[in-house]
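A.B. asks: 3D model of this:
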Amino acid sequence: MTSDDLIGSLEEAVAASPDDVALRAHLAELLLLAGRRSDVVPHAAHLLHLDPRSAAGRALMLQALDETESASTPPAPAMPSDQPGSGFDWRAAEDELGGLLPPMFAGSSPERSEVGAHDVESAGITLADVGGMEGVKKRLNAAFLAPMRNERLRTMYRKSLRGGLLLYGPPGCGKTYIARALAGELQARFMAVSLADILDMWVGNSERNVHELFETARANAPSVLFLDEVDAIGHKRSRMSSDVMRNTVNQLLLELDSVSDSNDGVFVLAATNHPWDVDAALRRPGRFDRTILVLPPDLEARATIWQMCLRDRPVSGIDVRRLAKLTDGFTGADIAHLCDSAAELALMDAVETGVPRMIGQADVEAALKEVRPSVGPWFETARNVAMFANEDGTYDDLLRYLRKHRRL
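C.D. replies: Model (predicted):
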């Protein structure tokens, strides 16, 4: 068995038993011997995550960061040549196959793929992977999970699975992640759709694209069709000057009615930062008639996000609980930005001193002095809407949050 084969086998074994310390350390040592230093860092970081005092993890990390030793990677094989004597006439082969295969390299201009071939993927996560956010999970359970899993009770209480679910809240709070986790919980296929997947310059194509997206979702049922930034796709028609966009919204309404009336196994979710800009017809019963507010992560969720963002980085002495407390009001995207900023500080220090080092608590807290929560402007707008445009009670959850956090 070659070294690459052994490494491949060990990688499969580590994937099956991620917390096997001896197995992961052995794999990291082989990667070092193969000169693959950058691949060692995530394994050493995981060892230090399991045991911050791990001597093996620290030694492996230091060796991976030590750039003074020359890497032992073999030279890359020479690219095939079309010159005489190379053994193969590449240009002749290209001419022979030119009419059969599309161009594959720089300079080609492939046609826009049809929406009917939109990516349909496995979610890969469940709600158990979402830290905190118990209120959101409870609402999702009542709206989708409990009725779907208990057919007898659903029939008894005449609970319908019709309609869609609208997730709204500040940007960067994990609405897409929650939608993907719900698809995993339902064991359904996941389709994420944005305005770019729908809008087309030719008249009639945008409506056709909407129809084909829903047809793809139905063909792959059970599926979760997730409309990201639905305010852009389904903006208020009264504010539109374009007949094309009005017709696109009309087509979306028709498809939603079709899903609610005659199609099983297609769960339609949407997310927006501006629910007040969504056309009122989309909010009627049978369409997006249920709304869930997704707020900045709570303490437990922030701790989970910190752990995920730091997991594959060379860190030492990080107090995740303290960081979770210091970042009240920060979104998941804000925390990811803090991790990047802390990594930049450590990287620049390594550049200046010539000695790579770990990312420490001091780096993260220094980044905290420079980075502020990004949700302020959103709450300024949302506060006015919740106070003066909440006749139907849609934003009662938002009002309670604003009062609790003294944002009114």
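
A.B. asks: C-alpha from now on. contacts and neighbour counts both.
C.D. replies: Will do.

A.B. asks: Could you list the buried residues of the top helix by length along the chain?
C.D. replies: Using DSSP state H to define each element, the chain has its longest helix at helix 332-353. Neighbour counts over helix 332-353 (16 or more other CA atoms under 10 Å) mark 332-336, 338-343, 345-347 as buried.

A.B. asks: And the next helix or strand past that helix?
C.D. replies: In the C-terminal direction, the helix or strand that comes right after helix 332-353 (DSSP states H and E) is helix 361-368.

A.B. asks: List of residues touching stretch 369-387?
C.D. replies: Contacts made with stretch 369-387 from outside it, assessed by CA atoms under 8 Å, 6 or more residues apart in numbering, are listed as 170-171, 276, 329-331, 334, 338, 395-396, 398-399, 402, 407-408.

A.B. asks: Please provide the structure for the following sequence as well, for comparison with the first:
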Amino acid sequence: MSEVSPLIQSLRTALEAAPGDVPLRLHLAGLLLDAGHQDAAVTEVAVALQHAPGDGQAKALMTRALGVPSPAEAPPQSQASMPAENGVGSDFNWGAAADQVKDVIPPRFVEAPLTTDGSGDPDDSPAWDVDAPGTVRLADVGGMQEVKDRLEAAFLAPLRNPELRKLYGKSLRGGLLLYGPPGCGKTFVARAVAGELGASFLSVSVNDVLDMWVGNSERNMHDVFETARRQAPCVVFLDELDALGGKRSRTQSSGMRNTVNQLLTELDGINASANEGVFVLAATNVPWDVDIALRRPGRFDRTLLVLPPDAPARETILRYHLRERPIEKVDLGKLVKLTDGLSGADLAHLCESAAETALLDSVRTGDVRMIGMKDLLGAAKQTVPSTEPWFAAARNVAMYANDGGMYDDLVGYLKKRRKL
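C.D. replies: Here you go, the predicted structure:
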């Protein structure tokens, strides 16, 4: 093989200054090919095609560099396989060409195309993230003793006593609806239940299920429950149930109504034992917007009101959010009393605001200081309970729509707080 000529070296130097100059690069590729440097010519043509994918001269040079017979040398072909006008035959193996230059040119497409119905991967295999049994237990939930007692009766006691469960005909099927103001730990409680059961945890939101293509939402809902049945014992947590199972009478979309119908079917199971070991928990801020069919016995017939944290829970939450922050002389007892009515999210915001105050003060003065009680009290004074709007709406429901005593717990709480 001949040595690299000064002209070729000069062209390479020129291309370093103008890498996008396609004609110059193709001229260099032609010289390399004439000099017997086939691999180097393929590389240069591949770079040119990256800048100009439809360039006819580049395709012709690639054909020549890869040893494909030219139109004059090629054997007679049928009309269907005649050479194209750009000089590259229709039988040119672009796959082999791409394989030869894969180390030089990255692939133009790295994602698999959608299927014709837009459902995602070509193999259309659903992938639901099922968390292994976690370490969170109900003991990790501060306070909320009434919630724990109800969960014990609804799920945990029957599981721990299989012989008594069989004696009394208690099934492990069923669903529990957690409702209450936002930011009060409904999701955390659901994870704690999964931990107590030693069960897998499958969290599902409206974004996971709803799909723009007709029939895909129902299929997604079915796949969720099929995955849970295979992973049993498994806790399926339906977040924002009002979005997944809203009242069909208020829904204009037939797709949403069909999704609710599919959810009802999955909760019933194909037969009496289909959902054995599948524990369905759901959470909502607006239980009055959930379809009434979801509330009948055997579905979400048990409800649990998750209220703003009580004093022991507030202390636990404050300790958690202050544990890694520099604090001094913090009177948690006083702070707990002043934060009555705040949600868990409000308490987290309070700690964040206090830390921000101390940080900004340190920046202004140039002296780094600890977070003190003054910062926390100031933050508590400025933090308005985010639960108040929810209780304002819930009060009307408790007064005028408490059919069947569903909201008795809420009525009792409102009376205790003198809000009813």
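
A.B. asks: quick one: TM-score?
C.D. replies: For this chain pair, the superposition-based TM-score is 0.73 by TM-score structural alignment, normalised by the length of the first structure; 315 aligned residues with a CA RMSD of 2.4 Å.

A.B. asks: Need the max-distance pair from the contacts of stretch 369-387 of the first structure.
C.D. replies: For those, the maximum inter-member distance is 31.7 Å, found between Leu338 and Asp396 (CA to CA).

A.B. asks: Which stretch of the second structure lines up against the longest helix of the first structure?
C.D. replies: Under TM-score structural alignment, helix 332-353 of the first structure corresponds to residues 344-365 of the second structure.

A.B. asks: Phe237 of the second structure -> the first structure?
C.D. replies: Under the alignment defined by TM-score structural alignment, Phe237 of the second structure corresponds to Phe226 in the first structure.

A.B. asks: And that match, how close does it get to Ile318 of the first structure?
C.D. replies: Separation of Phe226 of the first structure from Ile318 of the first structure (CA to CA, to the nearest Å) stands at 36 Å.

A.B. asks: do Arg239 of the first structure as well
C.D. replies: The separation that Arg239 of the first structure has from Ile318 of the first structure, given CA to CA, amounts to 50 Å.

A.B. asks: Also Val230 of the first structure?
C.D. replies: According to CA to CA, Val230 of the first structure and Ile318 of the first structure sit 38 Å apart.

A.B. asks: From Trp390 of the second structure, how far out is the aligned partner of Arg152 of the first structure in the second structure?
C.D. replies: Residue correspondence, TM-score structural alignment: Arg152 of the first structure in this structure matches Glu163 in the second structure. Glu163 of the second structure sits at a distance of 43 Å from Trp390 of the second structure (criterion: CA to CA).

A.B. asks: again, but for Asn275 of the second structure
C.D. replies: Between Asn275 of the second structure and Trp390 of the second structure the distance is 34 Å, computed by CA to CA.

A.B. asks: The helix or strand in which Ala324 of the first structure is found vs the second structure, mean deviation?
C.D. replies: Counting by DSSP H and E, the element that carries Ala324 of the first structure is helix 320-326. Relative to the second structure, and after both are superposed, helix 320-326 of the first structure has an average distance of 1.4 Å to its aligned residues, where the measure is mean CA distance after the TM-score superposition for the first structure.

A.B. asks: Give the buried residues for that helix.
C.D. replies: By neighbour count with 16+ other CA under 10 Å, helix 320-326 of the first structure contains the buried residues 320, 323-324.

A.B. asks: Same check on stretch 135-150 of the second structure?
C.D. replies: Going through stretch 135-150 of the second structure with 16+ other CA under 10 Å, the ones that come out buried are 136-138, 141-144, 147-148.

A.B. asks: ditto for stretch 278-294 of the second structure
C.D. replies: When neighbours are counted by 16+ other CA under 10 Å, the buried residues of stretch 278-294 of the second structure are found to be 278-291, 293-294.

A.B. asks: Also stretch 356-367 of the first structure?
C.D. replies: Going by neighbour count (16+ other CA under 10 Å), the buried part of stretch 356-367 of the first structure is 356-361, 363-364, 367.

A.B. asks: Distance to Pro314 of the first structure for those - can I get that in a markdown table?
C.D. replies: Supplementary listing: those in a markdown table, determined by distance: CA to CA, whole Å:
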| residue | distance to Pro314 of the first structure |
| --- | --- |
| Pro356 | 10 |
| Arg357 | 8 |
| Met358 | 5 |
| Ile359 | 6 |
| Gly360 | 9 |
| Gln361 | 12 |
| Asp363 | 12 |
| Val364 | 13 |
| Ala367 | 17 |
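
A.B. asks: longest strand in the second structure, by residue count?
C.D. replies: The strand of greatest length in the second structure, counted in residues with DSSP state E as the criterion, is given as strand 278-284.

A.B. asks: How far away from the center of its chain is that strand?
C.D. replies: 18 Å (CA atoms, centre = their mean, to the nearest Å).

A.B. asks: Downstream of that strand, the next helix or strand is which one?
C.D. replies: Of the helices and strands lying after strand 278-284 of the second structure in sequence (DSSP H and E), the nearest is strand 302-305.

A.B. asks: Now do that next one: which range of the first structure does it align onto?
C.D. replies: Against the first structure, strand 302-305 of the second structure falls on residues 290-293 (TM-score structural alignment).

A.B. asks: What lies in contact with that stretch?
C.D. replies: Contacts of stretch 290-293 of the first structure (CA under 8 Å, 6+ apart): 136, 139, 143, 163-169, 394, 397-398.

A.B. asks: What mean distance separates it from the matching residues in the second structure?
C.D. replies: Stretch 290-293 of the first structure sits 0.4 Å off on average (mean CA distance after the TM-score superposition for the first structure).

A.B. asks: Check which helix or strand the residue mapped onto Ala386 of the first structure from the second structure maps to.
C.D. replies: With TM-score structural alignment as the criterion, Ala386 of the first structure lines up with Ala398 in the second structure. Take DSSP H and E as the rule and Ala398 of the second structure turns out to sit in helix 388-400.
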